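Q: Below is the sequence, then the predicted model.
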Amino acid sequence: MVEPVEDKEEENFFCGPPEKSHAKLVFVSTSGGSLWNLQAIQSMCRIEQEQIRSHISFGALCQRSAANECCPSWSLGNYLAVLSNRSSCLDTTQADADRTLALLRFCAPYYHRGVLVPACVGSGQGKPPYCAQVPTKCTRSSAVYQLLHYLLDRDFLSPQTADYQVPSLKFGLLFLPIIKTASMLDIYLDGLVDPIKVSDNYTSISGMDLGLKPRLLKYYLAEDTMYPLMALVTIFFGMSLYLRSLFITFMALLGVLGSLMVAFFLYHVAFRMTYFPFVNLAALLLLSGVCVNHTLIFFDLWRLSRSQVPSGGLAHRVGRTMHHFGYLLLVSGLTTGAAYYGSYLSRLPTVRCFALFTGTAVLVHTGLTLVWLPACAVIQERYLARGCVPRAPGQRGVSDPWRLLLALHRKIRGLRRIIAILSRLLFQRLLPCGVIKFRYIWICWFAALAAGGAYIGGVSPRLQLPILLPLGGQVFRSSHPFERFDAEYRQQFLFEDLLPNEGGNLPVVLVWGVLPVDTSDPLDPRTNSSVVSDPDFSASSPEAQEWLLTLCHGARNQSFFGPQPEGWPTLCFVEALQQWMESPSCSRLGADICCGQSDFPWAPQLYLHCLKMMALEQSPDGTRDLGLRFDAHGNLAALVLQFQTNFQYSLEYGPVHHFYTEISRWLTTEMGKAPPGLGKGWFTSTLELYSLQHSLSTEPAVVLGLALALAFATLLLGTWNVPLSLFSVAAVAGTVLLTVGLLVLLEWQLNTAESLFLAASVGLSVDLTINYCISYHLCPHPDRLSRVAFSLRQTSRATAMATAALFASGVLMLPSTVLLYRKLGIIIMMVKFVGCGFASFFFQSLCCFFGPEKNCGQILWPCAHLPWDAGTEEPDEEKGRPGGPGSCSEHYELQPLARRRSPSFDTSTATSKLSHRPSILSEDLQLHDGSCCHRHAQAPASPRDLLLDHQAVFSQCPALQTSSPYKQAGSNPQTWIRQDPQGQKAEPLQALPEAPIHLPKSKVEEFPDGLCSSGSTLDGLSVSDDTCASDPSAHVPDSVGTSPEGQNNTGHPVLERGQLNGKRDTLWLALKETIYDPTLPNSHHSSLSWKGRGGPGDISPVVLPNSQPDLPDVWLRRPSTYTSGYSS
C-alpha cells in the first residue's frame, strides 16, 4: 500500500495552499454522474492542459515555484497523485482513486466536527489540545483537509451522505496558479469561451471565477452592439415596408439621431450633467419606437387628406393633416416625456440620469417632428413621388431579364394587394366588430389580468430584491459560466462560508462630531463626499462623560449586544479610561497626573489629557483603534465607537431591516437623553446592500405612481376630458401591472437596471393608448359606439404596425450575452405587446360602456363649442349684410363620383326608414357655400368662411350622397356655376383637374381604405349595440370598378352609380325648408348623432326621396353639422 506523502513533500509539489484570490474552474460530469472516477479525474487534467496551460500567455501570468517553473494547479488529479506518490495526475490508477476515497471517508467526520483544521496538520509541536482526537493519517498531510475544504462539494461525504456506499461527487473545483485579474481575458477568449472546447465525453467546465467580470462586460458591451443595431434596423425596416418610402424612413432616422444629439447637448450644457451612464443609450431604441408611432400615424392622415381632397394643394393638405396630427403629437409627446421625467424621483443616480436624458429627448423629438415630418412629406410628394407607367401590351423588344423583373413586380403587387385586403378586413371590419360585440369579455379579461399581475408582483411571490451589489451582481445571461459560479456553485464549497471573525455578526458604529450629510453630486456616483464637522460637538463636559458611561452600561443590557472580540474598538472607552487610570500600567510613561485619579467625572482638561495618554500607552504604533479622533491641534474632534451585535449578517432584506429598525429605535431613545454636545450622534453598519434593497423595495411603486399621475395630468390638459384621461391611465396602469407580474414569473430580480426599465414602461406604453384616446376625442360622432369604431378604424393599423416592429426588435436582442441588452429586449417586447392589447381592447371596451358622449366629462371653457352642439344661428351682422348667409339659400354640390369608389360605398349601408330603400354613405359629396356666398379672391375672408374652412378640415362626417337617377353614359367635362351675389347671370367655369376615372388599381389601393372612409360609414354601428354591420336586407349591389380590368371592350370606362352623366354638369340644391322631419316616430336614423334634433335652428339632415323605387335616397347634411370634431 502506498502511504501518503509527508506534508513537506506536498509543499514542494504545490506552491502553498489554494487561496480565494486564485482563479477557479468548476467541473461537472457530462453524463450527470459522479466525478469520482478515474476517467473524469484525468479528463479535468487534460482540459486544463489543452485549453489553459498551452496558451501563450499562461507562462507570463502563472505563479512560479522556487525552481522558476509554473506551479501545478490545485486539482483533484494532482492531489490524487500526491497522495499516491505519482508524478502527474495522468499516471494515477483506479486503485489510487479507491484508496484516496477510503482515506477521505475515514477523515471526513473529523473535518465536519471542526477538529480537523490547518493547526492540527503536520508533525510539529504546539498543536491545540483537540488535535489529539484526529488520527495521525488524517493530519500527516494537508491534502486531506484541502480536498474536503476547497475542492470537493459540501454534500460529498457530508454527515448526511457519509453512510452512502458509493458517494456522488457532483461538483469539482480546480484552482489555477494565477491570481484573478483582467489579464486572463486572452486565455478566456481563446480557450474557455467555446463550450465545445471545455468539454469532452466525461467532464465539462460549467462555472468560472476568473476576476474578469468588469473587463469582460466592457468587451461584450462593444461586441454585442450588433444586437441593438439589428433591432434599430428592424424598426425602420418595418416603417419602410409600411410607408413604401426609403426617403421618409431615412429622414425619420435622422430626426431620431438629431433629437438625441440635441438632448445630449442640453444634458451636458443646460443641465450641467457630467455623468452619462451607458444605459442612457437605450433611449435610442425607445425614441425610435415613439418615432415609428408618430410617423405611421402622420402618413396615414396624410394619405387620408389626399383621398378626401385630391384636387387640393400641398398647403391645404398639410393644414388638414396637421390639424389632427399636431394635436395628437403634442399630447402624446408631452405625456410620454412627463412619464419619463417621473422617474427622476428615484434616489438611484443611474435612474435619474436616464429619466432626465430620455424625457428631454422625447420632448425635443416632439418639437422637431412638428416641422420635420410635414416638410419631408412635401418633399416626397413634390419631387420624389412618381407614377408607374405600365408598358403597352403589344410592345416588342423586351429582354428576358426585364420580363423577369416585370413578372416579379406583378407577383409582389399581387401579394401586396392580398395583404391590403386582409388588412382592410382585419382592421376595418373584424377588429371594430370584435371589440364592440365582445366588450364585456374584454373588460373582464384584461381587468383580471391586471389584478393577477398586481398580486404576483406585489404580494406573492413578488419581485425579488438583489442579493449582490451591482458590481458583483448579474451582468450576463444566467447560463454564462461567470453567473453560474456566483449563483449556483459558490455556495457549494465550504471554504466560501463566511467565518465569524470575518464579519459574520453585524457591527454597530456610533459616530459623533461628523454630520451625516452627503456633499457629493447626487447625479454622479463617481464623486466622493467631504466630511462635514458638527460645530456643536463636545464630549469633555462632566455631563457628557456621565452620559457616555451610562450609554455603555445600557447597551450591554440590550438583547442585541453580542460578545466583543478582543482588540476591537469598544463602546465603553470611558470605563476603560477609569480602569487604566487605576491600573499600574498608567505609570509606564512616567509619573502623570492621570494615575490614581478616582474622582469621576473629571475636569474637561484632565479628561482630554488622560485620553491622549491612554491612547499612547495602549496603542503606541496606532494598531488599536480606541474610537478617539483628534484634530491637528490636539482637540477631540469626533468619536467613532463600535460594538458587535448578535444579528447575523444576511443577504436577505428582512433580517437586516429588522436589525436596522431595532438599533434605530434604541439609538433614538438614547439620543433623547444626550447632553447638548452629543445630541447629533448617528450609527452605521455593513448596510451597503441593505441601502440598495431598501431603495428598490420602496421607490418603484412611488416612481410608477408619479409617472401615471403626470401622464393623467398631461392628458387632462390635452383633452380637457376627465373620463378619457382616466380610462387612458387605467389602460397604462394595467399594462404596467401585467408586465410586472410577467417579469416575476420570468424570475427577474429587482436590481438597478430592472428598476430603470420598469420606470420606463409607463413611457413605453402610453403612446399607444393616446393614439386611440385622441382619435376618440376628435371623432365628430356624439355617441360612444360610433366613436370607438371610428378610432379603431383610423389608428389601429398604424398602432399594430408600430407594435409589431418594436416586438421584432426586442426578439432580435435576446441572443445577446450582456444581460442589459437582453432585458431591454424583453421589456420592449412585453410592454409593447401588452400595451397594444390593453389600448385596443381594454381602453376601447371602457369607452364602449362609459365613454363620454357629446360633452359629457368635458371641461368647458367660455365661448367653447363642440361639434355636436354647435348651433345654426348666424351673427346678427352677417344676417343683415347683403349677400350674407342670411340673405341667400344654402347650396350643396354633387361632384362626379367616378374618380374612385369610396370604400364606404360598399362596406357601410344603412336603411332609410322614410322610403325603406338603402341609403349609401360617402365622403365624396363636397360642401360649399351657395353662389351668393362665394367671395372674390381679392376680398378678405369673412368670419363665416373662415369658420367653414376650419370645420371642413379633417372632418370624418361629410355630407351624404347617393347615386344619380340618370344612368346614361356621358363624358362632358364638369363645369362649375358661379353666380354673382346680386343675381347676375352665371358664367360657367372649367372644373378643377380631377383624377382620371381609369386609374390603375395600384394607385387606387395606395390609400388606406380604413382612413379614406368617412366617419359616417360607422353610423351603421350606432344602430344597435349588438350589430357591427348594416342590415343584410339593405344590400346594395357593388359598383362597377374603375380599374382597367373593369373597362368594356371599347376601352371606355363603365360609369359608377352617382356619376353625373352629362345631362347636368352641376346639380344645385336650394334648401329653403326642412323636407325631412326628424320628429316623426317612424323616421329613425342610422346614426345616434341625428337624434333629438328639431325645432328652431334644426341641424338635422335633409333627405330627398328618390323617385325610382330601386334607387337610394339622397341624404344631405346642413353646414352646421359639417364639423371636424374639435372641441376647442
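A: Thanks, I have it.
Q: C-alpha only now, for contacts and for neighbours.
A: Will do.
Q: Residue 229 and residue 288, how far apart?
A: Distance from residue 229 to residue 288, counting by Cα to Cα, to the nearest Å: 12 Å.
Q: neighbours of residue 185, just the number please.
A: By other Cα atoms under 10 Å, the residues close to residue 185 number 18.
Q: Skipping adjacent residues, who's closest to it in space?
A: In space, residue 185 comes closest to residue 212 once its chain neighbours are excluded; the distance is 6.8 Å by Cα to Cα, 6 or more residues apart in numbering.
Q: give me the number of residues near the one you found?
A: Residue 212, neighbours per other Cα under 10 Å, totals 18.
Q: Pull the contacting residues for it.
A: 180, 181, 182, 184, 185 (Cα atoms under 8 Å, 6 or more residues apart in numbering).
Q: how would you label the last one: helix, strand or coil?
A: Just to be clear, that refers to residue 185. Secondary structure state of residue 185, per DSSP: H, G, I helix; E, B strand; the rest coil, is helix.
Q: thinking it is in contact with residue 218, fair?
A: No - checked against Cα atoms under 8 Å, the pair residue 185 and residue 218 is beyond contact range at 11.4 Å.
Q: Of residue 229 and residue 288, which one has the most company?
A: For residue 229 versus residue 288, neighbours defined as other Cα under 10 Å are more numerous around residue 288 (21 against 16).
Q: Presented hereafter is structure B, for comparison with structure A:
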Amino acid sequence: MASCDRDRCRVPKYCAQYDAVYNLLFYIIDSDAFSPPTYSATFVKNVMIFLPLPTSSTILPYYMKLQETDLIYDTLSMPAMDLGLKNALFDLWIIEDTWLMGLGGLFVFLCVWVYTKSLVLTILLFTAITYSIGIAYFLYIYVFNLEFFPFMNLLVIVIVIGIGADDAFLYVKVWKMISKQLIRDNVVSNDNGLTDIKNVSSAGETILVQILEETLKHSITAIFVTTLTTAVAFYASYVSYIPAINCFSVFAGTAVLVNFLLMVSWLPVSVFIIDVKLCINKTVLLGAISKTINEIGEDIKVILNRFIITCIMRLHILFVVILGAIGVCSVVVVFYYPGLQLPDSKQFQLFQTSHPFEQYDMNYREKFLFERFGSDIGIGSKMPLRWIWGVKAIDNGNHMDPFSKGKLIFDENFSISNPKSQVWLLEFCAKIKRQSFYQQMLGPLLPNCFIESFKMYMSRRCIDNIDNINRTPCCESSQFPYTKEVFDFCIIKAVESLYQTPREIFMPGVAGPKFLRSAHPPSVAAIVVEYESVIPYSMSYREMDKFFIEVENWTRKELGDAPPGMKCGWFLSDLQFYDLQGTLAGGTVIAMMLSAGLGFIVLIPSTFSCIVSVSALLAMIFSSTVTIAILVLSGWKLNVLESVAISTSAGLAVDFSLHYALSYTNASGTKSTRVKFALSASSGPTAAASLTSGFAGIFLLRSNLLPYSQIGTFLTLIMSVSWIYATFFLCALLNVFGQSSSKDPPTEERKSISRVSSICSVVPNLESHELEHLADSNRTNITHSHSPSSVSATTVVIHDDYENSLSKIDKKPSVDLNND
C-alpha cells in the first residue's frame, strides 16, 4: 500500500460512511483477499452473506428448504454455511438415521433365520437381545445412578446384536450336533425312509437330559470366554478420564454381561422348546427346497474349506511372513510414524466432511477476521498465565457426568495476610515479568497482581484535607509488609475502591483476591494472579505441551521457596483442548494395552498352552494394529469416538482367534492334522459371524452423521481383518510352531435310559462348528438289547463335516491334504 500513489490509496468519503470499509474487511471479505500469498491472487474468492435470521432451531424448516436446492447460481456457489443448527440437526438426524442400524439388525435377523431355519427361535433370540439392552439401560440409570448417556452408547446395540447372533450360532450348532449323534445311535431306518426310535419306552428322557447337559457343558464355556474377553475390553476403557468414554465402557460391558446371562438361560430353553416340543414336520415342497439349499450350501462350504486348507498347508510360511510383516509395519504406523493423530480442531465434527456446516468449521471459519478474533481464545490470541492460591486443584465432581462441577476444597493453610506471604507474592510477581514467556503490556494492570496495586493504595496520605477524611490505618502510616489485622481490614477497602474505578481503566475479571461470602467480616479465601504470555494459542499439542511444561516447571521451582501459607499454589491456563489431546493420546494407548493384556490372561486358562496363547495374542494384536493403521492412514483423528473404537479393538479382534485356538487345543494328532481340523471346524462359522457383523457396519456407511459412518467403518474393518489374521496368520503360525498331541477318546458308562416325552422324527443335517469335537470326545454309542440291562460300548467318532468334506473331495480331482 505504501508504494501506491496518494490518490489511488485515498478512500472516497462515501466508502467510509457507515463503517463500510471496516465491515467489508472485517466481516464480508476473507483475509486472503487483501493479503494474498501471491500477487496473482489479488481478487475476492470468498465472501460472507449475513441473513436476518436467528441462529437457533426455529430456522430448521428454512434449512430443510435450502437442502433441497443445489445452492449454485451461474459462477457462484455456496459451499459452506453456519446457521447455528449443528447440534439441533445432529439431534434430529441421530434419531432419523437409526433406520440404518435397524437395517443392519434386519440383515443379522435374516442370517440367523436362515442359519437356524426357525423363525420362532430367531424372534426369541432378538427378544432376548432387546431385553439385554433394556436391562443394561436400567442398571446404568437406576443402579449405577449415571445420568449422562452419550450418543456413542448406541454403538452397543450393534455390538450386542452381533454377539447375540454369534452365541446363537454356537449354541444351536452344538445342540444339533450332539442331538444328531445321540439320537442317530438310537434310531433305525425303515424301508419307507422314515425312522423309529429304538426302545422309546426307556430311551427318550435320559437322551434329552444328556443332550442338554453336553450342550451346556461345551457351548457355555466358549460363550463365557468370548463374552469375558469382550466385556473386559470394554471395561478396560474405564481408565480414561473422559466421561463419555467412561460411560460407554460401563454401559457396553454391562450390556455384554447381561446378554451372556440371558443367552445361557433364555436361549437353551428356547432351543429346547422349539426342537423338542414344537416338532412340526415340513411339507414335501418345503422339504425339497430345504434339501436343495442345504446341498448347495454344503458344496460351497466344502469348496471353500478345501481352498483354505490347501492354501494354508502349502503356503503357511508365506502367510506368516507376509501377514507378520504387515502386522509389524502396522505397529510402526500406529505407535511411531505417523502415529495416532491428535485432533487439530476444537469443533467436534458431527457430519460428513462434505456437509456445509463442517466445511465452514474446517475450511472457512478462520478465513474471516470477525471469526478469528471474535472468541475469547482462538487463533491469534495469547495464552493467559494464571496462578491460584487458596483452592486445592482437586476435582471432586462426578467423573461420569461432564456437567457435574463438584465443590471447592479450600486450602486451610493458605494465608495471604501473613507478612512473609505478602513479601513472597510481591517478589513472585516481579520474577514473572522477568521470564521469557511473559508478555509486556502497556497501561495499568490493576488486578493482575493485586499485591502491587494494594501496596500503591496503602501509600496514600492518611489525612484528606479536602474531604476531611482520616484513612488510618489504610495509608502511608502502615509499612509494607502489613500486619495481619491491617491487611485483612484494608484489603476490603482497596477492592471496594478498585471496583469504583472507571471502566476505561479497570474491567472486572478473574484476577485478584476472592472473598468468602459466608464470612463476616469478609475474608480472603483465594487469590488469582493473571498475566498474558507471549505464546499464541495453537491447536498443536507439541507447542502447547512445551508451553505448559516450561511454566509448570518454573512454578514448582518458585513454590519450593514459598512460605507455608503460599506453598499450595498451582498454574492454570486455557488448556482444555490440550488436556483433551493428552488424555486421548495416553488413555487410549493404556486402554488398548490393558485390553490386550487382560485378553491374554483369559487365553491362558482357555487353551492351557503357552504356544497357542502367545500365537493367538500375536494374531489379536496384529488384527487390532492393522485395523488402526488403516484408519490412521485414511485420515482418522484421535477424538472421543475414535478413542472408544481403538480401545475396544483388541477385545473385538480376539473372538475369532479364540475359536481357532480352542479347536486346535482340543484336537489330537500331528500339528498339521490339528490345524486342518481347526480350519474345517472354525473357518465357516467365523466367516459367517464376520459377514453378519461386517454387513451391519456397511449399512451404517450411508449415514450423514460422521459417528455412525465411523462406527460402520470400524466394524467392517475389524471383522474382516481379524478373520483374515485368525484364519491365515494364526493357523499358519500354529502349523509352523505348533506341537503334536495325542488324545484317546474316553469311554463312559451309561445307565439304562427311560421314556421320551416327545422328540422329532427327523434329524436335521448339520454344519460344522469349532466345538463339535468337544462333544465328539465325550460321545458314547448307546447300544441296547431287548433286556432291561444295557452294556456300554466305546465308539470312535470322526468329525461329520470333515468326513463329508473328504468324501466329496474324493469325487473331485484329488488334492493331497496331508501334505505338510
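A: Good, I have the coordinates. Here the structure is a predicted model, which means the values were calculated and not measured.
Q: so what corresponds to the residue nearest to residue 185 of structure 1 in structure 2?
A: In structure 2, the residue paired with residue 212 of structure 1 is residue 85, using TM-score structural alignment.
Q: what does residue 627 of structure 1 give?
A: Using TM-score structural alignment, residue 627 of structure 1 pairs with residue 512 in structure 2.
Q: Could you check how many residues crowd around that match?
A: Other residues close to residue 512 of structure 2 by other Cα under 10 Å number 20.
Q: Report the contact partners of it.
A: Residues in contact with residue 512 of structure 2 (Cα under 8 Å, 6+ apart) are 447, 448, 449, 450, 527, 528, 529.
Q: ok now do the third one, which residues does it touch?
A: So the one you mean is residue 449 of structure 2. Counting by Cα under 8 Å, 6+ apart, residue 449 of structure 2 has contacts 429, 511, 512, 528, 529, 530.
Q: now the helices: where do they sit in the stretch 201-350 of structure 2?
A: Using DSSP state H, counting those that start in this stretch, the helices found in the stretch 201-350 of structure 2 span residues 243-272, 284-335.
Q: Looking at the ones you listed, which is nearest to residue 641 of structure 2?
A: Checking the helices of the stretch 201-350 of structure 2 against residue 641 of structure 2 by Cα to Cα gives helix 243-272 as the closest, at 8.0 Å.
Q: what does the closest one correspond to over in structure 1?
A: Counting by TM-score structural alignment, helix 243-272 of structure 2 corresponds to residues 349-378.
Q: Once aligned, what mean separation remains between that stretch and structure 2?
A: Mean deviation of stretch 349-378 of structure 1 relative to structure 2 after superposition (mean Cα distance after the TM-score superposition for structure 1): 1.8 Å.
Q: buried stuff in that stretch?
A: If you call a residue buried by 16 or more other Cα atoms under 10 Å, then stretch 349-378 of structure 1 has these buried ones: 349-366, 369, 372-374, 376-377.
Q: Please state the offset of stretch 215-223 of structure 1 from the chain centre?
A: Offset of stretch 215-223 of structure 1 from its chain centre (Cα atoms, centre = their mean, to the nearest Å): 23 Å.
Q: Pull out the buried positions in that stretch.
A: Here stretch 215-223 of structure 1 shows 216, 217, 221 as buried, counting by 16+ other Cα under 10 Å.
Q: That one: average distance to aligned residues in structure 2?
A: Relative to structure 2, stretch 215-223 of structure 1 is 0.9 Å off (mean Cα distance after the TM-score superposition for structure 1).
Q: what does that stretch contact?
A: Residues outside stretch 215-223 of structure 1 that contact it (Cα under 8 Å, 6+ apart) are 182, 185, 475, 476, 817, 818.
Q: Among those, name the buried ones.
A: Buried members of the contacts of stretch 215-223 of structure 1, counted by 16+ other Cα under 10 Å: 185, 475, 476, 817, 818.
Q: where's the corresponding residue of structure 2 for the first one relative to residue 139 of structure 2, distance?
A: Spelled out, that is residue 185 of structure 1. Aligned counterpart of residue 185 of structure 1 in structure 2: residue 60 (TM-score structural alignment). Noted for residue 60 of structure 2: a distance of 36 Å to residue 139 of structure 2, by Cα to Cα.
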